[in-house]
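Visitor: Predicted model and sequence follow; I will ask about them next.
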Amino acid sequence: MLQEILIKLFKRDLDKLKTEIAAYNTESNIWIVADRIANSAGNLCLHLVGNLNHFIGTVLGNTGYVRQRDLEFSLKDIPKAELIQKIEDTIAMIDQVIDKVTDEQLRSEYPITVFAKGDTTAYFLSHLATHLSYHLGQVNYHRRLLDK
């Protein structure tokens, strides 16, 4: 049951991320940083896609995805259409991987230690959902503030 809830939450927020990226009136504004805003919406999008593909795709689903975290924050000017495709690919991966996670896996320790030894897979997947939501809010704020 938790698997269905997590898939629904991840899809909801990733669909909203697609909507936010698509809503930029000027594509180059996706990459603006200003004042004390450290990350552009484009870099936050890359970070979210990389984070989910690593911690869900690679660790739980053995997808072979290789994360390059530094590039999530240093790459610039990736076209809007490419960002949206990356989000759509991430949605498909989440649907496939989380659907195969068993209740026993959810209760078991997450396969790698990220925060603390003993954190369950259910706990860590819940963390990933809230992490997505947190950065989604930043993307929304970035768009409303800087896409003039």
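Guide: Arrived safely. Residues are numbered from 1 along each chain as shown.
Visitor: only C-alpha atoms for contact and neighbour calcs from this point on.
Guide: Noted.
Visitor: Grab the nearest non-local neighbour of residue 18.
Guide: residue 84 (5.6 Å; Cα to Cα, 6 or more residues apart in numbering).
Visitor: isn't that neighbour right up against residue 20?
Guide: No. Look at residue 84 against residue 20 with Cα atoms under 8 Å: they stay out of range, at 9.8 Å.
Visitor: who's in contact with the residue nearest in space to the middle of the chain?
Guide: Geometric centre of the chain, nearest residue: residue 48, 2.7 Å, by Cα atoms, centre = their mean. By Cα atoms under 8 Å, 6 or more residues apart in numbering, the contact set of residue 48 is 132, 135.
Visitor: before we go on, here's another structure to hold up against the first:
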Amino acid sequence: MVESIKSLFTRDLNKLKTEIESYQSEEIIWKIDKNILNSAGNLTLHLVGNISHFIGAILGETGYVRNRELEFSLKDIPRQELILQIEKTIEVVNSSVEKLSEEDLKKEYPLEPLGYTMTTEYFLIHLIGHLEYHLGQINYHRRLLDI
């Protein structure tokens, strides 16, 4: 299960990197329009912050300190910086998750971010779903606005 989790996060974070690289116009990464309330840039910062906190800081003890408000308020971070943050997040996921045993996955996750107790395995699967949800939003954002 540990290898599967690492593989899925790596796969989808690399897809996120490809999405950000695929924007023809770097400015569009930060565009919002009509009912699109979050830019691809802010969703990227949110994903990096979320994963760096819940996997890196909590499970990997990286010392990362999350500022969730900045994930949605920062603007115009250069594309290359977003890509570097994604690449660093891949490293954090892999180094944090590879420390876990199959027994660790069955243990209770140290926090209750969803409002109830759950195993670490359950929460990691939830985080993969969260990543994929926002990855799909970013894909649509790019295809709708980067024209």
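Guide: Sure, I can see it. What you see is a predicted model; the values in this text were computed from it and never measured.
Visitor: TM-score them against each other, please.
Guide: The TM-score (TM-score structural alignment, normalised by the length of structure 2) is 0.98; 147 aligned residues with a Cα RMSD of 0.7 Å.
Visitor: how far away is the residue nearest to the centre of structure 1 from residue 16 of structure 1?
Guide: 13 Å (Cα to Cα, to the nearest Å).
Visitor: With residue 130 of structure 1 instead?
Guide: The value you get for residue 130 of structure 1 to residue 16 of structure 1, if Cα to Cα is used, is 14 Å.
Visitor: again with residue 7 of structure 1
Guide: 14 Å.
Visitor: count of neighbours near residue 75 of structure 1?
Guide: Residues lying near residue 75 of structure 1 (other Cα atoms under 10 Å) number 12.
Visitor: Quick check, it in contact with residue 43.
Guide: Yes. Here residue 75 of structure 1 reaches residue 43: they are 7.2 Å apart, a contact under Cα under 8 Å.
Visitor: residue ranges for the helices of structure 1, please.
Guide: 2-23, 41-52, 59-61, 69-74, 80-100, 103-107, 121-146 (DSSP state H).
Visitor: Compare the fifth one with structure 2 and give me the mean distance after superposition.
Guide: Compared with structure 2 after the fit, helix 80-100 of structure 1 shows a mean deviation of 0.4 Å (mean Cα distance after the TM-score superposition for structure 1).
Visitor: Quick one: list the elements packing against that helix.
Guide: helix 2-23, helix 41-52 (3 or more Cα pairs under 8 Å, 6 or more residues apart in numbering; DSSP states H and E).
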